[in-house]
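[1] Okay, predicted coordinates and the sequence, questions at the end:
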Amino acid sequence: MAELILFNKPFQVLSQFTDERTAAGQKPRATLADWIRIRDVYPAGRLDYDSEGLLLLTSDGALQHRIASPALKMPKTYWVQVEGAITPYAIAELCAGVALKDGRTRPAKARRMEEPELWPRVPPVRHRDTVPTSWLELIITEGRNRQVRRMTAAVGFPTLRLIRYRIGDWSLDGLEPGGCRKIFVNLPAAAQPGKRQAKARPTTTPRRRPRS
């Protein structure tokens, strides 16, 4: 079994344990080290500085690969507040795949949703009386840089607040901002007996040894 940490990343926290600005003498930003005291775990995937929600961490290389590898297409569910009253046409565009500068996205699952009950964001999302906002649930199987924000902007509805609610079978349920929970995960049979598992590293994706 592999150890997995579920963490509800607050707004404006880096998805890493150090900030390169510190070495450059600049004002440091909040990092995972300010919240997580568990040693030798690293993020399986990323979550933008200005996004909130579920971040998974582990010390197990096989589990990290299973979660973060684009080839395995693990679904990620986001709750997205956008500027404007989103239209059925825009929802259909998101579902079909959106043309971005780095290529068309895979088809997604998207639906309009009621505003969820959430913790207040600090600082709060800007509010304008003359401009409505909408919430949608968006499920994607990719992890391009700032992908959700670029997708909603491409269909005409800029993202105001972005929360990752679920990755695969794991969700934010029961986690307050800054809270974490440790669980143990059974790896697929192919990743268990007789297989040497590489230790996770913060900047590289471990490779499995070919069978001899």
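    Happy to help now that I have it.
[2] When you work out contacts or count neighbours from here on, use the C-alpha atoms and nothing else.
    Fine.
[3] Do I have it right that Glu52 meets Asn8?
    Yes: Glu52 lies in contact with Asn8 (Cα atoms under 8 Å); the separation is 7.2 Å.
[4] take the one below as the second:
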Amino acid sequence: MTGPVVRLTDVRREYAVGDTTTVALDGVSLSIEPGEFVAIVGPSGSGKSTLMNLVGCLDRPTAGTVEVAGEDVGRLGDDALTRLRGDAIGFVFQQFQLLPQTSALDNVAAPLLYRGERVKTARAKAAEVLAALGLGDRLEHDRTMLSGGQQQRVAIARAVVTEPALVLADEPTGALDSRSGAAVLELLESMNAEGRTIVLITHDASIAERAHRRVAIRDGRLLEAKVAA
């Protein structure tokens, strides 16, 4: 694609609870180009989750504009937003969120089936991606038969099988031991080296240092954007 994968312009997000209004993001502007590996880092309550929900097309801004893959999120209806989310974004979550009592193969094939691909084609693509991530011998294993690191690799395979413009990883190492976490970060780095755009959400500055650009957020405002040396 041409132009930024993600562009936020003067974004504000407010939440009303009774008579109280909370400002979660205030005047945030950010652009992420194709092929970048960007870490968004900040403590709990900084606005990371709100920013992730906006970039992930799970929410809309109160003011300002959020564009993902060239689409203005705030102007899309629910169906169009769902399609954009399914086509343009691959999600990797801290808790894996694999389907229970479902094989690794069928977990990865699920987003392809959801958008209408034939079962045989979807399963073939899923098997190819899992094999590329070192899980070719675990296709029929469900989550109870996989280690935490293997479950996260299945989740990453599911995120990339649709060839999205953006992979959004929310604390992807948070539920893993240090060895498995390091392996997942290396996998994200290798995917980025192949040209995938990665946005990593984390509270851990040492993990954020693995990215090429680090964006700090606190109290709903971006503080700085550092480029790795």
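    All right, it came through fine. Since we're looking at a predicted model, the values are computed, not measured.
[5] Can you give me the TM-score here?
    Once the chains are laid over each other, their TM-score by TM-score structural alignment, normalised by the length of the first structure reads 0.24; 100 aligned residues with a Cα RMSD of 6.6 Å.
[6] mind listing what Lys226 of the second structure touches?
    Taking Cα atoms under 8 Å, 6 or more residues apart in numbering, we find Lys226 of the second structure in contact with Arg213, Arg214, Val215.
[7] who wins for neighbours among those residues?
    Arg214 (22 neighbours; other Cα atoms under 10 Å).
[8] circling back to that earlier point, okay if I get the contacts of Lys226 of the second structure as CSV plus distance to Thr197 of the second structure and secondary structure?
    What follows is these, written out as CSV (distance: Cα to Cα, whole Å; DSSP: H, G, I helix; E, B strand; the rest coil):
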residue, distance to Thr197 of the second structure, secondary structure
Arg213, 12, strand
Arg214, 14, strand
Val215, 15, strand
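[9] Go through these and say which is closest to Thr22 of the second structure.
    Val215 (22.4 Å; Cα to Cα).
[10] so how far is Thr21 of the second structure from that closest one?
    Computed as Cα to Cα, to the nearest Å, the Val215 of the second structure to Thr21 of the second structure distance reads 26 Å.
[11] just Ser29 of the second structure next, same as before
    Separation of Ser29 of the second structure from Thr21 of the second structure (Cα to Cα): 21 Å.
[12] Quick check: which element contains the nearest residue to Phe184 of the first structure once chain neighbours are set aside?
    In this structure, Phe184 of the first structure finds its nearest non-sequential neighbour in Glu3, 4.6 Å apart by Cα to Cα, 6 or more residues apart in numbering. Assigned by DSSP states H and E, Glu3 of the first structure belongs to strand 2-9.
[13] For the second structure, which segments count as strands?
    Along the second structure, counting by DSSP state E, strands occupy 6-17, 20-32, 37-41, 63-68, 71-72, 89-92, 166-170, 197-202, 213-218, 221-227.
[14] Turn these into JSON lines, columns for distance to Leu112 of the second structure.
    Below are the strands of the second structure laid out as JSON lines (distance: least, Cα to Cα, whole Å):
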{"stretch": "strand 6-17", "distance to Leu112 of the second structure": "23"}
{"stretch": "strand 20-32", "distance to Leu112 of the second structure": "26"}
{"stretch": "strand 37-41", "distance to Leu112 of the second structure": "25"}
{"stretch": "strand 63-68", "distance to Leu112 of the second structure": "20"}
{"stretch": "strand 71-72", "distance to Leu112 of the second structure": "22"}
{"stretch": "strand 89-92", "distance to Leu112 of the second structure": "12"}
{"stretch": "strand 166-170", "distance to Leu112 of the second structure": "16"}
{"stretch": "strand 197-202", "distance to Leu112 of the second structure": "20"}
{"stretch": "strand 213-218", "distance to Leu112 of the second structure": "31"}
{"stretch": "strand 221-227", "distance to Leu112 of the second structure": "35"}
